[in-house]
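>>> Okay, predicted coordinates and the sequence, questions at the end:
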Amino acid sequence: MNRFPLKIAGIAVALTMASQAFAGDQYVDPTGYAVSGYDVVAYFDLEQTPVGSAQPQAVPGDKDITSTYNGATFAFSTEENKAKFDADPAKYAPQYDGHCAYGVSKGGKVPGNPHLWRIVDDKLYLNITENVVGFWEEDIPGNIDLAENNWVSIEDDAASDRAIPQFESPAPVN
């Protein structure tokens, strides 16, 4: 009896279940959209500023151009960006289900502000306040390592229900 195919099938099922376990609840603010309705693909086309400087403003999505991923609705500014997202949503969705990267590095889930962003190693990270960005930028690689280690133990927790401080959530355009 050849058990090898059963072993492979068992591994495939385990990997599928493990990948599903790493998809926690996406943070969604009162707009009802992930990342407050901003186009997550557009971040990758914006020119990043040096560490310590404010990033360019996020690009608002269009309420008529949307996709669902990780239990949340994402809005896009163009059909082209929607198609890119649909082809590889994990590439464009913010890390830690849209929660603050520094907050996760400290072991908790708080919302990420779509205007306080940075792309590191082709991944989108959000933070909650300008002060927090300063702490995060003191050691970005170290904070990402801490966050990655913490995320496996906190990702099953419900998404944050907190509002983003000093931020009014605009609805997507159109």
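Alright, I've got the coordinates.

>>> CA only for contacts and neighbour counts going forward, please
OK.

>>> In the top helix by length along the chain, which residues are buried?
Ranked by residue count and defined by DSSP state H, the top helix of the chain is helix 4-21. Buried positions in helix 4-21, judged by neighbour count with 16 or more other CA atoms under 10 Å: none.

>>> Would you check how far apart residue 120 and residue 146 are?
Look at residue 120 and residue 146: by CA to CA, to the nearest Å, they are 15 Å apart.

>>> want to compare, so here's the second one:
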Amino acid sequence: MPIKRFILGAIAAVALLPAVHAQDMPVFYEADGAVMAGYDPVSYFLEETPVRGLPEYSVIWKGAEWHFASAENRDLFESNPRAFSPQFGGYCAYAMAQGILKSTDPMLWDMVEGRLYLTHSPEIEQLWRGDRAEYIHMAEENWPVVLYQD
């Protein structure tokens, strides 16, 4: 019986490895000390162009720092962060469809059905816009599993 318990324990430990590892992985891509390089995620929904946030209107959510242009935007975000945060942790949506993590440029963005998507470069943005629905579907299959790949 001790061997059987050992084997079952080893199997359980291996099954839990991704969960333990997930604690150390950055779920949100941060550049320049904040998600979206400090741009206010709420501004993508309320303004015609993204607005840079300020550190004095920041909040920590999901272990990442988020900046906002105003206290009002910060409060809106805090009331429903999932509604305003970028999809796929702010990593490039097109790259996520390919199963890889890639940085993003906060000025290269797209809104699809009320959700915010960021891309890496103007060239990638053009590819992304070619078949957004398919890339979103593919990226959803890869997210968040891609965080745990070596």
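Cool, the structure landed. Please read these numbers as outputs of a predicted model, since none were measured by experiment.

>>> what about the strands in structure 2?
With DSSP state E applied, structure 2 shows strands at 30-31, 34-35, 54-61, 64-68, 105-112, 115-119, listed in chain order.

>>> Same list, these, but as JSON lines with distance to residue 127 of structure 2 and mean neighbour count please.
Compiled in JSON lines, the strands of structure 2 are given as follows (distance: least, CA to CA, whole Å; neighbours: other CA atoms under 10 Å):
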{"stretch": "strand 30-31", "distance to residue 127 of structure 2": "23", "mean neighbour count": "17"}
{"stretch": "strand 34-35", "distance to residue 127 of structure 2": "24", "mean neighbour count": "22"}
{"stretch": "strand 54-61", "distance to residue 127 of structure 2": "31", "mean neighbour count": "15"}
{"stretch": "strand 64-68", "distance to residue 127 of structure 2": "28", "mean neighbour count": "22"}
{"stretch": "strand 105-112", "distance to residue 127 of structure 2": "12", "mean neighbour count": "17"}
{"stretch": "strand 115-119", "distance to residue 127 of structure 2": "10", "mean neighbour count": "23"}
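
>>> What are the boundaries of the helices in structure 2?
Under the criterion DSSP H, structure 2 carries helices at the ranges 2-22, 43-46, 71-79, 81-84, 93-97, 122-130, 132-142.

>>> who's in contact with the most centrally placed residue in structure 2?
Geometric centre of structure 2, nearest residue: residue 89, 0.4 Å, by CA atoms, centre = their mean. Counting by CA atoms under 8 Å, 6 or more residues apart in numbering, residue 89 of structure 2 makes contact with 27-29.

>>> can you check residue 158 of structure 1 too?
Going by CA under 8 Å, 6+ apart, residue 158 of structure 1 touches 24-25.

>>> Need the contacts of residue 89 of structure 2 in CSV (columns: neighbour count and distance to residue 16 of structure 2).
Output for those, formatted as CSV (neighbours: other CA atoms under 10 Å; distance: CA to CA, whole Å):
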residue, neighbour count, distance to residue 16 of structure 2
27, 17, 18
28, 21, 22
29, 21, 24
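
>>> Out of those, which comes closest to residue 80 of structure 2?
residue 28 (16.4 Å; CA to CA).
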